[in-house]
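Chemist: Any chance you could fold what I've pasted below:
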Amino acid sequence: NHWVEHLRHSPELHDKIEFEVAITTYSFDIDEKIEKLIGDSLSAVEKSEFKQAHLEQTKQLIKGDGSGSIGQALDNINALSRKQRENGGLKQDISSLFNMVDNCIQLGTIPFSILARHGFIARTILLSLKHRAILTNDEVNQIQASVKTVASDLVDDMHSLQLGELSNSDFMERYGHLRPGTYDIMSHRYDQMSNLSDGLVSSHLEQCVDFFKLSKKQQRQINQLLDEDGFEDFNANDLLNYVNEAIVGREYGKFVFTRTVSDMLELIANFAEEHGLSRDEVSHVPLNSLLNTVKSSSEFTIEEQLRELSSQEAEKHDISVAIRLPQLLVDQAAVHIIPFQVSYPNFITHKKVTAKSVVLYSETDGVLLTDRIVIIEGADPGFDWIFSKKIAGLITKYGGANSHMAIRCAEFGIPAAIGCGEQRFDLLLKVNQVHLDCAAGLVNPIY
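Modeler: This next block holds a predicted model:
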């Protein structure tokens, strides 16, 4: 309840819970966090037990090889990747949807959630080293920028595609499943876009490829902390490797399981079309209802059943869209009178830029992105193609400090304001130029 009350009084922290509200893992500054975020809510003995429990859990996660380890999660993700190749993706029929859903959950989203947890642990550890003055803020940024993920590969391969060094079929075989709006059946996949590789390729990668190396002094300082906390046979370089593996693993896991999600959406769209329904109509049908329709017999045709479901769910959707709620719902009163809640963005890098802005939805539509600040709603991997354009900055409506786009912008050294909230986002939609100062924590429309 202590943390809930903290969040109630500081609702702008709703997307920063892991870092500024709750203590969910061990870090090298956990003592200071306990005093700040727990205070007198626990006794001295309870605080000691709390700290020790997190320490032992973190040791097991970082050094372990069990069900919660990076290695085990990646084994499952790789098993899903093998099944994707064996089963033929879009060559399957609608009856395959049942196994695809199960595989996606067991070998995709659950392992990904484990990898995402490791990603949070890795970032928390980095920030604690900064808090202990072992790393500077620039060095934390450099570490994140030196991590090469699947997004780096995408930009490299898009460059090769434009230069004619990589065929379109080879490019689409790997990246064609991505779509701006991972779970949106209305959003086109990369392999359904004709102008994906138009424009200039970003040069950001060339600025951020050097792998960060700890100085001798930093190694000694980190090794001392590890020894004090009982990390046996584990040194500073091992810790840095863990951070790298956690960030890379998280993004790779998402990349793989979203292929299954994307293929499922296409199977559903094709099935709907065969029975006379558009993508828009079937987009309203819940997955469980669609699966039940496929496997059960009825006096009504599949088209009649799906069309009726679509109509009912579309009405519910219209009602839900008409209801406005705060970003954080803490009591019943907020349903009737919506409190004014302002989000504080998560700023990436310490750069600043003033540039023309462009609002991007699900399609490229030949929009010029070069030297523009791109504005999008969500932090979605389907928008990774924007990093192949020489964008000046990025602003999103939603997204947290360790979200997909936050990691991407840190990797490419792109100034960004992630999760700026509804009020600020709506203001930015009304202008065509924006000033973004990440060091000062400013994102201002220019009229």
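Chemist: okay, CA-based contacts and neighbour counts for the rest of this
Modeler: Noted.
Chemist: What lies in contact with the lengthiest strand in the chain?
Modeler: If each strand of the chain is counted by residues according to DSSP state E, the longest one is strand 352-359. Residues from elsewhere that reach strand 352-359 (C-alpha atoms under 8 Å, 6 or more residues apart in numbering): 369, 371-376, 392-393, 415, 429, 431-439.
Chemist: List buried members of those by neighbour count.
Modeler: Buried members of the contacts of strand 352-359, counted by 16 or more other C-alpha atoms under 10 Å: 369, 371-376, 392-393, 415, 432-438.
Chemist: Which of those residues fall within strands?
Modeler: Secondary structure from DSSP E places Ile373, Val374, Ile375, Ile376, Gly393, Gln433, Val434, His435, Leu436, Asp437 of the buried ones among the contacts of strand 352-359 in strands.
Chemist: how about this one, so we can line them up?
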Amino acid sequence: MTINSSLKLMNNDISTKSNMLKYLQKKLQCSKIEKIIDFTTLEWEKNHARILDDITKNFDSKVIIRSSAIGEDSFENSQAGNYTSILNVNSQSKIKLKQAINSVIESYTKKNNINDNNQILIQNQSLDIITSGVVFTRTVDIGAPYYVINFEDGSSTIGVTQGSINKTIKIFRKSSLLKLHKKWKSLLNSTNEIELLLDLDSLDIEFGITKSLDIIIFQVRPITSMPKIKNTKIDNKINSLIKSSTKKYRNFKKINKSCNLKPIFSDMSDWNPSEIIGNNPNLLDYSLYDYLIMQKAWHKGRSKLGYQNMNNSNLMTKFGNKPYVNIEASFNSLIPENLTNSLKRKLMKYYFDKLSDQPQLHDKVEFEILFTCYDASTDSRLAELLNYNFSKTEIKKIKKSLINLTNDIINNFPKILDECTKSIITMKKNRKNIYANSNMRKQNYFQKLETADLLLSDCKNFGTTPFSTLARIAFIAAAIFKSFLSKQIISIEFFEQFMNSINTPLSEFQSDLSSYYEKKLSKKEFLNKYGHLRPGTYDITEIRYNKKNIFLGDFYFNKSKSTKIKNLEINKLNKSLEKFELEFSTTNFLSFVKESLIERENLKFEFTHNLSDALELITEAGHDLGFTKDELSNLDIKTILISYKKFKKNELKKFWSKKINLQKKKYLINNFFVLPPLIFSENDFNFINYFISKPNFVTSKSQTSEIIFLDDENHDIDLSNKIIMLKNADPGYDWIFTRNPSGLITQYGGVASHMAIRCAELALPAAIGCGEILYEKLKSSSKVMLDCKNEEIIILENNNNDEMAKVRKTLKLLGYIK
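Modeler: Take a look at the predicted model:
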């Protein structure tokens, strides 16, 4: 049956909820639909006495009076949850039945749907439901070939509190169901049957599953928001992608065979690529991040501090378009070098086991799983090793190693800080010399690419490599400081007051912006300093500040700086440092925290200048060769930096054109390839599980406000007194803090991420790193309460287009959730 014939069937024979259910009720073998009596509003008006008699004769328990209006569920739109339904009506009380039926009819009138053919649907209320929810037979955004099951177990309420939310799994449509839980096998067998009966594979099916694993169908409607695509072609391509990804995973398995650990990949661990370049980056973004940090700089910076050297390991890989951190390389690189090999292997097994048992911790591994330094919480955390066959002697060795590692880093900090300062000076000086030795305006494409190559080389040598070292030190400083808070050695007031006293480049940005508005600083001076920033540091398609002055609008920024740090708490802190054997004799602890965080941000600010300038030169060279920014984003940096030296101009244009066209097609197909936040096995390419991430809450404040989802297209909207939602954010998004937001929520990001530090500095309530499921749910809300003190995000109001909210309303009316 074609889409048109399906549409005709829908519009004629099964044009309402009740007609659809009756049509299916006679044919279903794998599921069931409760007994139905229905009638039109006209029939009710003419003969309600006979209808009431029919109901009392046909039902002997409580019933549900459901809406079934014309147009409520059609190909054109869905009005799920738009009309009243009433549950737990006594089927033997004609008075109560009449009242309930009239209430449903009145809801039609209120919504201005006055049609004599609108129906009322009467059904038994299903008993013993253990799971209820909705299955979409394709993803509702782009129609990717996955069954999407949003469900709740029992009768618990979905609450977006402490990161909890309705559960979701996605299953590739062509997957074998043999490895699935029995209830999902039953559900998908039922779903397949309905698809075949309707000859339609874009459906929204509300279901319940009983204790005996019977499938009850409550509602079936077409998905109205999905774009039309050639399903079979896409499905086959995704099937091929799954096979090639499975093969790639097996290759990692062979590499890991020697250490007896199965490969694990995470999108939010360690250097958190999803936060920096997003979970669906262009090829150029990915390759630049890989070239500048994830190939070598990341491990060079760590091994310098006394961690295990991972010289031949690349930290990042990708499946489809999605970047992942290789957990084996990451965890190994954070083990002290001076431990014995047997202890290193034993720690790695413990780390892998714990992450496998608690996957929701993958964005917090350095605080919750790994031992990367010594702090006030280390002893209590080390005690857990006794449950994993570590002896007391082994635990003592690990503790001693961590104390020595941490103290070596503390004692060497002044020297490292000095080296980083010199790196910044060298990078700035070299950048200036590069520009002085070349006439930028008269450069041809070759010279522009040559200059970009020099800038990127300096960016790596004097920027990202020392940044990797300092980022680790800043993390250690933050970990020690937070451990004193968790052990109640310091108060939350002291912690927040101190973090708010830190002056990073953001503070300078705000100060200089204020000077600009007060005409103390010229626009040219301001842009010379900050013009290189762009939202999306590695993204060539993003426009720099000096090309699009998005931040030079109204200026709202206010930051109240802390005036005094309590001496009493500083004394208590210093005594604790001695107790935990941390040697802060040559370096003051609070200075260690402050200076490491500030210098980390300074290095980031400077190396992104080189990167941004290189991207501009690549853009200009591309323009000279006839390519747009969007086209250039489909090239990897290695191709760009090698090919311009290898080919003459016309040959280069042909070579790039071929590469770009191939990558465009590949990227487009990869968009339909759904991948999980964590990959533990080959099965994870077919069956996508989501783990509820607990956000990293910043400050102890609570804020209730409208919520604004910010993307690349809506920079000019009013953000004042709104809670901003961003998928991922880097220094290029610091302009948002000039718009007086009331809070920030991000999908990606960790405890010590860029935005976490920024929000702490500004005392702005934030939830950093909510994860995909919670973030997508929040995108459909219009008003939330961000309660950082109690670590909750509570949805207060939803948008009208939230499909799951509509489904929940129906299930709630049916009595299956509260």
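Chemist: hmm, back to that, the longest strand of the first structure vs the second structure, mean deviation?
Modeler: Taking mean C-alpha distance after the TM-score superposition for the first structure, the mean distance separating strand 352-359 of the first structure from the aligned residues in the second structure is 1.2 Å.
Chemist: so that strand matches what in the second structure?
Modeler: Aligning strand 352-359 of the first structure against the second structure (TM-score structural alignment) gives residues 702-709.
Chemist: Against Asn189 of the second structure, how distant is Ala265 of the second structure?
Modeler: To be clear, residue 265 of the second structure is Phe; Ala isn't right here. Separation of Phe265 of the second structure from Asn189 of the second structure (C-alpha to C-alpha, to the nearest Å): 31 Å.
Chemist: of those two, who's got more company?
Modeler: Set side by side, Phe265 of the second structure and Asn189 show more neighbours around Phe265, with 25 against 17, by other C-alpha atoms under 10 Å.
Chemist: from the middle of its chain, how far away would the top helix by length along the second structure be?
Modeler: As assigned by DSSP state H, the longest helix anywhere in the second structure is helix 392-436. Chain-centre distance of helix 392-436 of the second structure: 31 Å, with C-alpha atoms, centre = their mean, to the nearest Å.
Chemist: Also stretch 128-140 of the first structure?
Modeler: Relative to its chain's centre, stretch 128-140 of the first structure lies at 23 Å (C-alpha atoms, centre = their mean).
Chemist: Then stretch 259-276 of the first structure?
Modeler: 24 Å.
Chemist: quick one: buried residues of that stretch?
Modeler: Buried residues in stretch 259-276 of the first structure, counting neighbours by 16+ other C-alpha under 10 Å, are found at 259-272.
Chemist: In the second structure, what range does that stretch match?
Modeler: Under TM-score structural alignment, the alignment places stretch 259-276 of the first structure onto residues 609-626 of the second structure.
Chemist: next one: stretch 405-412 of the first structure
Modeler: Counting by TM-score structural alignment, stretch 405-412 of the first structure lines up with residues 755-762 of the second structure.
Chemist: so how far does the matching stretch sit from its counterpart in the first structure?
Modeler: With mean C-alpha distance after the TM-score superposition for the first structure, stretch 755-762 of the second structure departs from the first structure by a mean of 0.3 Å once superposed.
Chemist: quick revisit: so of the buried residues of stretch 259-276 of the first structure, which ones are in helices?
Modeler: Of the positions in these, 259-272 sit in helices, assigned by DSSP H.
Chemist: Apart from its neighbours in sequence, what residue is nearest Ala471 of the second structure?
Modeler: When the adjacent residues along the chain are set aside, Ala471 of the second structure lies closest to Arg600, with 5.8 Å between them (C-alpha to C-alpha, 6 or more residues apart in numbering).
Chemist: So what does Gly536 of the second structure match up with in the first structure?
Modeler: Gly536 of the second structure maps onto Gly181 in the first structure, by TM-score structural alignment.
Chemist: Give the full set of residues in contact with its match.
Modeler: Ser187, Ser362, Asp380, Gly382.
Chemist: In TSV, list those along with distance to Leu196 of the first structure and neighbour count.
Modeler: What follows is the contacts of Gly181 of the first structure, written out as TSV (distance: C-alpha to C-alpha, whole Å; neighbours: other C-alpha atoms under 10 Å):
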residue	distance to Leu196 of the first structure	neighbour count
Ser187	14	19
Ser362	12	17
Asp380	16	20
Gly382	12	22
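Chemist: mind putting these in a markdown table, distance to Thr109 of the first structure included?
Modeler: Shown next, in a markdown table, are the contacts of Gly181 of the first structure (distance: C-alpha to C-alpha, whole Å):
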| residue | distance to Thr109 of the first structure |
| --- | --- |
| Ser187 | 21 |
| Ser362 | 23 |
| Asp380 | 15 |
| Gly382 | 17 |
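Chemist: Asp40 of the first structure: which of those is nearest?
Modeler: Among the contacts of Gly181 of the first structure, Asp380 lies closest to Asp40 of the first structure (C-alpha to C-alpha), at 39.7 Å.
Chemist: I'd like to know how far the residue lying farthest from the centre of the first structure sits from Gln305 of the first structure.
Modeler: The C-alpha centroid of the first structure is most remote from Glu299, which lies 43.8 Å away (C-alpha atoms, centre = their mean). Glu299 of the first structure sits 10 Å away from Gln305 of the first structure, going by C-alpha to C-alpha.
Chemist: can you map out the strands along the first structure?
Modeler: With DSSP E as the criterion, the first structure has strands spanning 346-348, 352-359, 373-376, 393-396, 416-418, 433-437, 442-445.
Chemist: okay, those strands in TSV with distance to Ile70 of the first structure next?
Modeler: As requested, the strands of the first structure are arranged in TSV below (distance: least, C-alpha to C-alpha, whole Å):
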stretch	distance to Ile70 of the first structure
strand 346-348	26
strand 352-359	35
strand 373-376	31
strand 393-396	29
strand 416-418	26
strand 433-437	35
strand 442-445	36
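Chemist: Which among the ones you listed is found nearest to His404 of the first structure?
Modeler: The nearest among the strands of the first structure, by C-alpha to C-alpha, is strand 416-418 at 9.9 Å.
Chemist: compared with the second structure, how much does that closest one deviate?
Modeler: On superposition with the second structure, the mean distance recorded for strand 416-418 of the first structure (mean C-alpha distance after the TM-score superposition for the first structure) is 0.6 Å.
Chemist: If you drop the residues flanking it in sequence, what lies closest to Glu569 of the second structure?
Modeler: Spatially, and ignoring its direct neighbours in sequence, Glu569 of the second structure is nearest to Ile490 (6.3 Å; C-alpha to C-alpha, 6+ apart).
Chemist: okay, now the aligned partner of that neighbour in the first structure: neighbour count?
Modeler: In the first structure, Ile490 of the second structure lines up with Leu135, judged by TM-score structural alignment. For Leu135 of the first structure, the neighbour count with other C-alpha under 10 Å is 18.
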